[in-house]
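Novice: Just the structure for this:
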Amino acid sequence: FLAVRKLNPGGHGPILCFVGPPGVGKTSLGQSIARSLGREFERMSLGGMRDEAELRGHRRTYIGAMPGRIIQALRRVGVNNPLMMLDEIDKLGNDYRGDPSAALLEILDPAQNNTFRDNYLDLPFDLSKVFFIATANSLGPIPMPLRDRMEIIQIAGYSDREKLNIAKQYLVPRQVRENGLTEEQFEITDAAINLLTSRYTREAGVRQLERAVGNLARKVALKVAVGSTEKVTIDVAEIREYLGAPRFHPESARSEMPAGVATGMAWTEMGGEVLFIEATALPGGSGLTLTGQLGDVMKESAQAARSYLWSHASEFGIEPDAIKQNGVHLHVPAGAIPKDGPSAGVTMASALASLYSGRKVRSDTAMTGEITLSGLVFPVGGIKEKVLAAHRAGIRRIILPEQNEADVDEIPEDVRKELEIITAKRVSDVLNAALEPSGSADTPPPGFLLPKQDGGEQPADRLIAKES
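Specialist: Purely as a prediction, here's the structure:
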């Protein structure tokens, strides 16, 4: 893109939109592009903007009328070809005063913005020379017509090793300078940075990490200000002294999981997370009980998983009456946090299959993928963030949808080398890879009701999984 700009400075290139979690450097990347192109940089925050007149300006008949923020920004930088960053474009609102996103349709369209008309100026103004870059945390809230006018560039979160390198090369030196210290007065070890990353911050980017490093630097600056001349080296022991007890306790792989528990992976705006899905039998009950603040899509995934296993029970060594005559309670921990999305389908299917068959899910395995009633596994998003979270938790086997195989290339090579990545096209592929061998089947939860030979009911002592 920059090469085209260099070869054809007067051309109308695409409008870029950087999409990624907070703190991954979207704004910093825009500043670097401006420096490399030799252009002035102007940042405009769109978060919370609800009035279209803030962009187009007010007519001069109004008291206190002024030009729109686009024209004001150009007046501040003093040139007509700056790099203008439209920050938080996904946080735009709308009300009775108009829809700012509709005004952006003209501003970001190279075919129209050469005659942009500000209401205050009441003259056409050429915006075609302005290099617009937008940023967003999520594409969902951006209207489709506006999204079509931009070229989307996804910026993923960082791995722990990438955060370590960023901290050593950029964050620590910057905080040392800003707090009036020198390298001879302040040093922080790699182990301390890794502890900050895992136990004192929880993010896909490095903003909180820089804040934590700055906090440490200020503590050291206080010692220097009162007369201390010794060099302070921050190690793991000093972290707790300066910052207190760890704030976060990341999920880690369980050494052993009972039947009915499976490990899944989730994506959030803060990066990836590992979650455990737990299923237990309700002897003599009926239906499916779901808890953990699950959204509608996630509830439907659980229903689809149970229906699929019911209709294919014999294929997986499950006694159909164990499903028919017993209810199931499915819970996703961290109940205070709302959860939704289709990507937990394969995890729910594995947890239910484990419960019904008595075969444990391997504790070193995590999975993600959407399922259908016909047993297909569909692709999902956020693969890099999910896999990095699983790796941090100590997971070493990952099950992904077959159609997400291309996303594996985005995972850092050092992480990829430590993982066994399995792709699955059908639910049966997932269960074959996730469940322990049939010879290790446990006794099902007490109280599973199965029919007697004479038609009555009796508790099952064991559900023997069929050999595959």
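
Novice: contacts and neighbour counts: CA atoms only from here.
Specialist: OK.

Novice: and the one helix or strand R306 maps to, what does it pack onto?
Specialist: Assigned by DSSP states H and E, R306 belongs to helix 296-311. Secondary-structure packing of helix 296-311 (3 or more Cα pairs under 8 Å, 6 or more residues apart in numbering; DSSP states H and E): helix 320-324, helix 345-357, strand 370-371.

Novice: try 6 Å this time
Specialist: Using 3 or more Cα pairs under 6 Å, 6 or more residues apart in numbering; DSSP states H and E, no helix or strand is in contact with helix 296-311.

Novice: Also this sequence, please, to line up against the first:
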Amino acid sequence: MEVIELGGYTEEEKLQIAKRHLVPKQIEEHGLRPSQIEYKDQTLKKLIRNYTREAGVRNVEREIASLARRATRMFAEGRKSKIPIGTRFLEATLGAPRYLHDEVEDREMYPGMAIGLAWTPTGGDVLFVETAKMPGSKGLIVTGQLGDVMKESVTAALSYIRSNAKRFKIDPKFFETSEVHVHVPAGSVPKDGPSAGITMLVALVSLLTGRKVRPRIAMTGEVTLSGHVLPVGGIKEKILAAQRAGVTQLVIPEENRKDYFEEVPEEIRSQLETTFVKTADQALRAALEKSPASPNGKPDLGSVQAVSSR
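Specialist: Modelled structure (predicted):
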């Protein structure tokens, strides 16, 4: 038997599925007539955006059913007029929103912090990577329930930085007298895979050079010890998650360009500025702000340049 994998739905696709299929189905199953209840588009968008987080629409249907049950009870208690399902009805039934739509805006970015993208069984998600440095001799500390492959990505990123310390203007003695701590929040959730390599690298370079990561930028890609950026999977799911979280700029491997244009809907691509990179230097140039300490305002990252595409 051949297994066919399907990508996640966009927000607009979920809205149309809800309007055309899920809402009529729940109205019928709850013994209501279309003339008795009206699901407003804005309410369905808020339900999809703030009350569910999934690749499909299973939870969307459950929440629509919850709204229909409350409406059915109201009619059973004597209501005669039509019920408009608006924002107030939504919040009174389902409670306060469970998910923030703009996660990126609500996070204060500082040197040493970067945003990565991850694939999960329920779609894509954003990862906030935090780093810190302190005096000590333990070397590298990694926390956040990371799997072996992701831990190796952190180690490889740090080794790349140490081997290029002079170019990054980092004192080589720093690594002998200091500790570096890498943490990925949501410690109760297991995380693994090589695709966070580029995020780990950017976060560590940001920490050790004092240069902040550009606002609203997220990234994914595996990085080798020689500084090459390798392709990763789950591009569509990751980019949908990025757009949902409020990201406006992306850094992804050049070898994923084909996946990007084939899998990601144009309506999503038009909202993002995407930079395709082949090397770690290109990724750093795209992700980090210019160093204020540099005489010409440009970081010393070689002569390569990334290619941007709207």
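
Novice: care to give me the TM-score?
Specialist: Overlay of the two chains. TM-score (TM-score structural alignment, normalised by the length of the second structure): 0.91; 297 aligned residues with a Cα RMSD of 1.8 Å.

Novice: if we can go back for a sec, whereabouts in the second structure does the helix holding R306 of the first structure align?
Specialist: The aligned range for helix 296-311 of the first structure in the second structure is 148-163, by TM-score structural alignment.

Novice: mean shift between the helix holding R306 of the first structure and the second structure?
Specialist: Once fitted to the second structure, helix 296-311 of the first structure is off its aligned match by 0.3 Å on average (mean Cα distance after the TM-score superposition for the first structure).

Novice: Measure how that helix sits relative to helix 345-357, angle-wise.
Specialist: 40 degrees (axes from the mean of the first three to the mean of the last three Cα atoms, to 10 degrees).

Novice: residues of helix 296-311 of the first structure that come out buried?
Specialist: M298, K299, S301, A302, Q303, A304, A305, R306, S307, Y308, L309, W310 (16 or more other Cα atoms under 10 Å).

Novice: show me where the stretch 201-310 of the second structure has strands.
Specialist: Here the stretch 201-310 of the second structure has its strands, by DSSP state E, counting those that start in this stretch, at 217-219, 222-223, 229-230, 249-253, 273-277, 307-309.

Novice: For E54 of the second structure, find the nearest of those.
Specialist: Among the strands of the stretch 201-310 of the second structure, the nearest to E54 of the second structure by Cα to Cα is strand 217-219 (19.6 Å).

Novice: Which other helices and strands does that closest one contact?
Specialist: Contacts defined by 3+ Cα pairs under 6 Å, 6+ apart place strand 217-219 of the second structure against strand 113-120, strand 249-253.

Novice: which residues are contacting the match of helix 296-311 of the first structure?
Specialist: Residues from elsewhere that reach stretch 148-163 of the second structure (Cα atoms under 6 Å, 6 or more residues apart in numbering): D192, G193, P194, G197, M200, L201, L225.

Novice: By neighbours, which of the residues you listed wins?
Specialist: Tallying neighbours with other Cα atoms under 10 Å puts M200 at the head of those, with 34 neighbours.

Novice: To Q42 of the second structure, which of the helices and strands packed on strand 217-219 of the second structure lies closest?
Specialist: Once those are compared by Cα to Cα, strand 249-253 is nearest, at 26.2 Å.

Novice: Quick check: the closest one compared with the first structure, mean distance?
Specialist: Strand 249-253 of the second structure sits 0.5 Å off on average (mean Cα distance after the TM-score superposition for the first structure).

Novice: Could you check how far the spatially closest residue to A71 of the second structure that is not a sequence neighbour is from I64 of the second structure?
Specialist: Nearest residue to A71 of the second structure in three dimensions, chain neighbours excluded: I83, at 7.1 Å (Cα to Cα, 6 or more residues apart in numbering). Per Cα to Cα, to the nearest Å, I83 of the second structure is found 14 Å from I64 of the second structure.

Novice: Which one's more surrounded, those two?
Specialist: More crowded of I83 of the second structure and I64, by other Cα under 10 Å: I64, with 22 against 17.

Novice: The one residue sitting closest to the centre of the second structure sits in which helix or strand?
Specialist: For the second structure, the residue whose C-alpha lies nearest the mean C-alpha position (Cα atoms, centre = their mean) is V126; its distance is 2.6 Å. Using DSSP H and E, the element containing V126 of the second structure is strand 123-135.
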